[in-house]
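Participant: This is the structure alone, sequence omitted:
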């Protein structure tokens, strides 16, 4: 897919998208989260880009939601879907579902929705989904204990690009390698010419290192899994709870993750733990070993009676000898015991092995001295030995674990993506369950809804009365105030929008027309001034062009101007739409007047009122075909006439007044 060919994607945005690992795949999958990782692309922008890619793939010109009110209905429906998503990913992914006239797109989502509706929104699965999120890159990785070395400028440049985590150095010869080896635990020479060169330190000649990044920098793989460990484990829990199939050996993956800490270091290796502890505890162990030796000597000296002949004392003084000579002569055995105790403590405290123990023994010399002190050079050598052994063991374990995880990386990515997509499916399934939805049929000129209930009313869905309503062509819908005319229009709009999204609709059954545009005009707030009135007429004049592929829903258009004129205007609009083959419903309190003005036999449907009970209007919510509904004032007058009751006068004369008034309707 050519990125610049996507609607709304210019050269700058395309360049930003190319920084992603595989932007075409992300767009194909509708992965809004992946697209949002591109520099400068917000979540909302990413959703629009993905929708643009979908439109380009299905040759969809867009523009289905032709009015503000149609867009509002879509946003309300979308919000209900998003409320049923657990993850942020699914919430953003649902924004890529939009109403379309493209048959291939609707069929694609229909297939998705049909499978989704078979899903069981198990609470255990929903709980597990709470921890799942798209996998992210490990940021800021830097490896300080090794470097790459080369004599070639071109290789140097390639190595810098391939290994941003490592230092890359240019050397002239083996001496340069030796200098690097004194500053790094490991030096990887990239030039085959260095093969066979003997240099002190861990210097490896690996000309093919650029082709084996996971072996040279195992931290790259380990950091990725460490960064995403909790998300991966949550995805594993989702698969187990939902019984999803996967190509990943979940036990192997869990065992590998158990060996990683949050920083990407290897855990659970006894030898590495021993060496790491020895390095960390070395200074404290040496200090304690000194104390062991000195405590032993102090105790011996306090309890020892030392007798020195005068000639011996004189001889020691003349030679300038001090207490060390005295210890050597009188307490040689006790000193040796003290040093042995210090050495044993150091070896035991650090759990040193044979070669390490030999170096540790040199930390305390055989020459008597008091207080006993360690040899800094010997301790430094021991530190270097332990540190080198620790780093070698760590590198070995990292390479082993990275080799295992490298093979699991792509399957794990698919594992997480499948869990996230399941959340999208479950959101659709929950929407369908909560609002008793079915997939709608498409075709014909008008629409037919049976048992439809609008989910965007400000009442609990369980309290919404089902509505049956259908229109073939254009029709007028009449009814009393607060009788449900506007909510019926909303229901039609909701069903049409969802059906053209390819998603299930809230009805027992539904058929919608195959239209390219939904024009829904909300009730105007008061009479319009001349300029606004003219603009409104221009809008309706444009509806007649290609009207056969449009569905028009209008709520009380007569409110834009005087009642007498508005009846004529609405009648003229209906005539134009009828002749153009459009489908639509016009809600009006002037349905009778409009019918009289129409040049064709326009259908007038009505929401029938049964009357007033305790001051409350009682209506049949499903519109009755070919029925001009009575107005609220007529119902009130009828009620008063039936009661024959007046105030401040004779009841009979009042009843006669109401009868005469009723006769005017």
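Facilitator: Nice, thanks for sending it over. This one's a predicted model, so the numbers in the text were calculated from it and none came from an experiment.
Participant: Could you use CA atoms for every contact and neighbour count after this?
Facilitator: Noted.
Participant: Nearest residue to residue 544 in space, ignoring adjacent ones along the chain?
Facilitator: Distance criterion Cα to Cα, 6 or more residues apart in numbering; nearest residue to residue 544, sequence neighbours excluded, is residue 577 at 5.9 Å.
Participant: repeat for residue 361
Facilitator: Among residues not flanking residue 361 along the chain, residue 343 sits closest, at 5.5 Å (Cα to Cα, 6+ apart).
Participant: Would you mind measuring from the one you found to residue 356?
Facilitator: Plainly put, residue 343 is 12 Å away from residue 356 if you go by Cα to Cα, to the nearest Å.
Participant: One more: residue 424?
Facilitator: Relative to residue 356, residue 424 is positioned 58 Å away (Cα to Cα).
Participant: Second structure follows, compare the two:
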């Protein structure tokens, strides 16, 4: 059953949840966080604690980087126009329902297709299953997500969980050479153009070093050929350089063939300089290579899929587990240094609690209800299992922050999480109410609203913790004592836990003998005239407020007539 929270308490829960959520690497992981909303059931709280105790220690810092490299793997269901499936007449309807490629009962219809599949003994024999007709639709997404598979393999190593990713990656290596050729085919124009430029440069360098010794008659013939730009005749008749150029061309074609995985003859032998390749020849080569590669890709994919298909369900589970691990790493990062609270039947207690949203907070210990064995803080020897506590003391001394910390610890404990304290104990609650001081709301309307909300918190039974910040700020002090006193009597009669921040501690104590009054005191001014405050409440002792110290600070800061007036007021404090 969910822990009921009033709007201010829900705001504390949302702030905690956001702190955890922003540490997630994968947005989808928030669904695991959703499963940890605060609950009131003791067994569920303990189950969550056991789960986190077991799993948080396994989370290593390196996990975050691995998680950031995990992407969803989606197996497509595309219609492939590069193949046709030949089936018997009786199988046509079944084959068409696959909706993966063209289907025909006639072998004559297959002439234009690079890949012909068949269940009748023609082409490449297949069964009528998606994995047989189009294995690439399974294998290519795995190939494209190798980075994810590598991350999953590393996550398995870090968490000590067996992963199927290494076996899938090993099988995918059979596709390496096919995909290298695919990459080369995709950039064939650039490859040919680069080789053409390189070849002409090398021929040009060879021509620069070319020298001839000619007779007069040969010189005249040479000049005629040069004038006609008949380089082929010059190379053939004057100097024997033609063989060297042909060697360069053959070498360039061999290099291209190695990249493309096929023997090619692209460059013209008719005109040896400058060499060039007609665009139509490049396009014809591309089409030929793509037809061959489609067959090779299909055959390799079918082989690979035979190995990895039994692993795909496990892979899906691993990908789901990644989100759980992401939640765990965010939870561990958020709760570093926290401790799991003990469950007991005496309210809420914590030792050296640290406010979640204050930088470098002073640790504070506090008890509402029964004091557990082993607890100690200033004045704790006077604690008598008081469920109603009045917190008094210095302005800006940390009273509101202590209420907030109490709410934070209570909510985290009911989520099943560790809490920001050295030690903590809590009684599982049914409801948590937090009433903040509304600094901008005054008058009858504000008083009526606040009073109504307070009464609603008291009207039903159950295990409740009620935190109230300066209720008297919205009404007259005299009326506040009577109203608050009677409401706290109702809370006491119903067995609720209440912490109320008030400057009316001594007046309320006179009305409520069952209540404990704690105090946070200012101890003086530092060299910069800032208040020195020990934020640890002293149990059972009302805290002095700070007017005297504020007057002293002003007296020391001001000059002239203003200082004289403040010093007079200060003397009145001390003499009185």
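Facilitator: Done, it's in. Because the structure is predicted, anything quoted here is derived from the model rather than measured.
Participant: TM-score of the superposition?
Facilitator: Put the two chains on top of each other and the TM-score (TM-score structural alignment, normalised by the length of structure 2) is 0.72; 510 aligned residues with a Cα RMSD of 5.0 Å.
Participant: thinking again about what came up before, so residue 343 and residue 356 of structure 1 - more neighbours on which side?
Facilitator: residue 343 (25 against 18; other Cα atoms under 10 Å).
Participant: does residue 52 of structure 2 sit in a helix or strand, and which one?
Facilitator: Per DSSP states H and E, residue 52 of structure 2 falls inside helix 42-55.
Participant: er, residue 284 of structure 2 I mean
Facilitator: Element membership for residue 284 of structure 2 (DSSP H and E) is helix 279-308.
Participant: ok, average deviation of whichever helix or strand comes after that helix from structure 1?
Facilitator: Going down the chain from helix 279-308 of structure 2, the next helix or strand is helix 312-334, by DSSP H and E. Taken over the aligned residues, the distance from helix 312-334 of structure 2 to structure 1 averages 3.2 Å (mean Cα distance after the TM-score superposition for structure 1).
Participant: Can I take it that residue 84 of structure 2 is in a strand?
Facilitator: Yes: remark: residue 84 of structure 2 belongs to a strand, assigned using DSSP: H, G, I helix; E, B strand; the rest coil.
Participant: what residue of structure 1 takes the place of it?
Facilitator: For residue 84 of structure 2, the aligned residue in structure 1 is residue 147 (criterion: TM-score structural alignment).
Participant: surely its match meets residue 167?
Facilitator: Yes: the criterion here is Cα atoms under 8 Å, and residue 147 of structure 1 meets it with residue 167 at 5.0 Å.
Participant: More neighbours: which of these two?
Facilitator: Between residue 147 of structure 1 and residue 167, counted using other Cα under 10 Å, residue 147 has the larger neighbour count: 23 against 16.
Participant: which one in structure 2 is aligned with residue 390 of structure 1?
Facilitator: Under the alignment (TM-score structural alignment), residue 390 of structure 1 pairs with residue 293 in structure 2.
Participant: quick one: that match from residue 575 of structure 2, how far?
Facilitator: The value you get for residue 293 of structure 2 to residue 575 of structure 2, if Cα to Cα is used, is 101 Å.
Participant: Which one's more surrounded, those two?
Facilitator: More crowded of residue 293 of structure 2 and residue 575, by other Cα under 10 Å: residue 293, with 20 against 6.
Participant: Assess the claim that the more buried one and residue 178 are in contact.
Facilitator: Yes: with contact defined as Cα under 8 Å, residue 293 of structure 2 reaches residue 178; the gap is 7.3 Å.
Participant: So which residue is smack in the middle of structure 1?
Facilitator: residue 89 (2.9 Å; Cα atoms, centre = their mean).
Participant: Return the residues in contact with it.
Facilitator: Residue 89 of structure 1 sits next to 32, 33, 133, 134, 420 when contact means Cα atoms under 8 Å, 6 or more residues apart in numbering.
Participant: go on, residue 467 of structure 2?
Facilitator: The contact partners of residue 467 of structure 2, by Cα under 8 Å, 6+ apart, come to 403, 407, 433, 434, 435, 498, 499, 500.
Participant: Doesn't it belong to a strand?
Facilitator: Yes: the assignment for residue 467 of structure 2 (three-state DSSP) places it in a strand.
Participant: Now which residue in structure 1 aligns to it?
Facilitator: Using TM-score structural alignment, residue 467 of structure 2 pairs with residue 553 in structure 1.
Participant: So what's the residue count around the counterpart of residue 304 of structure 2 in structure 1?
Facilitator: Under the alignment by TM-score structural alignment, residue 304 of structure 2 pairs with residue 401 in structure 1. Using other Cα under 10 Å, residue 401 of structure 1 has 20 neighbouring residues.
Participant: Pretty sure residue 256 is one of the things residue 401 of structure 1 touches, is it not?
Facilitator: Yes: between residue 401 of structure 1 and residue 256 there is a contact under Cα under 8 Å: 7.0 Å.
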